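Visitor: Everything below, folded, please.
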Amino acid sequence: MTTTDLSAELLFTAIAAIERWPEWDHELEWARISGEVRVGAPFTLKPKRGPQVAMAVVDMQRPTRFSDLARLPLARMRTDHQFASSGTVTTVTVTISISGPLAFVWDRVVARKQAAGAQVQTAAFLAFARALA
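Guide: Reported below is the predicted structural model:
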């Protein structure tokens, strides 16, 4: 969790720009979506050191929440971004959850790595959002 002076609306706009994720997530080669960003929309991303990952937008509540789901072999990893504004401060919370028979493997291979780099990644995301303003 972190706080910023950026609005929830601006942060939502930044996170919903899926094809621009590699501009702030330096672990990604690319991200692609066909059509509009909406609940149920499928998209694909390619980590720099991994295979393509089939994804989907699973929740969007502008400007407070954006959630995606990664379809991994025998597991699903959900990432929830929440933006809660109070006055001139917005609290950013990112939650990662994994389910499925191989959740314990994907936790060690992907989720823990993401958690370890969360502070740096969030700072890069905030800088990207600020540049959109």
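
Visitor: from here on, contacts and neighbour counts on C-alpha atoms
Guide: Will do.

Visitor: surely Pro42 meets Val58?
Guide: No - contact criterion C-alpha atoms under 8 Å: Pro42 and Val58 do not qualify, at 9.2 Å.

Visitor: Looking at these two, which one has more neighbours?
Guide: Neighbour count, other C-alpha atoms under 10 Å: between Pro42 and Val58, Pro42 has more, with 20 against 17.

Visitor: who touches that one in this structure?
Guide: Contact partners of Pro42, counting by C-alpha atoms under 8 Å, 6 or more residues apart in numbering, are Ile33, Ser34, Ala54, Met55, Ala56, Val57.

Visitor: Please generate a structure for the following sequence too, so the two can be compared:
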Amino acid sequence: MWTQSCSKIYPGVTKEAVWKLWTDVNNWPRWDTELEYCQMQGAFAKDSQFILKPVGGPKVKIILSEVVPYETFTDYCTFFGATMHDYHHLEETPDGLRITNTITVTGPLGLLWTHLVAKNVAKAVPRQMDALAELAKASHD
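Guide: Down below sits the predicted model:
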């Protein structure tokens, strides 16, 4: 199993503003420049699915495995011989909103998919979190 986590605190950002952006899956490319597009029909709820298309990559089907409004959600996608989980968490602290993103890859071919996909996804997370927080702060001001 491979895991990488990123956690940052953002003063002046509310969990409500971040949650609104997270649940608006079709507009994720507004703050995630690694995405060409996302397509979701229906509610942002456990077992819901959506398609995302990374820039320069193939379309990927994503499934929401956990959704706790204003607190956390986890999604996953499957590859041949591996599964990649992406855990997103919000925590209010005295210094601001802590946003945490943890990516985990499991399965017999996990090492292969870690090198092909997960490490690149994880590398972009700090940039994406900063852009998400900036957009959330601007929408709240």
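
Visitor: So which of the contacts of Pro42 of the first structure is the closest to Thr79 of the first structure?
Guide: Minimum distance to Thr79 of the first structure across the contacts of Pro42 of the first structure is 9.8 Å, recorded for Val57 (C-alpha to C-alpha).

Visitor: how deep is the counterpart of that closest one in the second structure tucked in, by neighbour count?
Guide: In the second structure, the residue paired with Val57 of the first structure according to TM-score structural alignment is Leu64. Look at Leu64 of the second structure: counted by other C-alpha under 10 Å, it has 19 neighbours.

Visitor: Relative to Gly35 of the first structure, how far out is the residue most central in space within the first structure?
Guide: Nearest residue to the geometric centre of the first structure (C-alpha atoms, centre = their mean): Thr79, 5.9 Å. In this view, Thr79 of the first structure and Gly35 of the first structure are 21 Å apart by C-alpha to C-alpha, to the nearest Å.

Visitor: ok, now Arg76 of the first structure?
Guide: Arg76 of the first structure is 23 Å from Gly35 of the first structure, by C-alpha to C-alpha.

Visitor: and what of Ala129 of the first structure?
Guide: 22 Å.

Visitor: Kindly report the same for Gln82 of the first structure.
Guide: Separation of Gln82 of the first structure from Gly35 of the first structure (C-alpha to C-alpha): 24 Å.

Visitor: Settle it for me: which of the two has more neighbours?
Guide: Gln82 (23 against 9).

Visitor: how about the more buried one, what's its partner in the second structure?
Guide: Checking TM-score structural alignment: Gln82 of the first structure goes with His89.

Visitor: so which strand or helix has that match?
Guide: Element membership for His89 of the second structure, per DSSP states H and E: strand 82-93.

Visitor: Output the contacting helices and strands for that strand.
Guide: Applying 3 or more C-alpha pairs under 8 Å, 6 or more residues apart in numbering; DSSP states H and E, one finds that strand 82-93 of the second structure makes contact with helix 15-23, strand 72-79, strand 96-106, helix 110-113.
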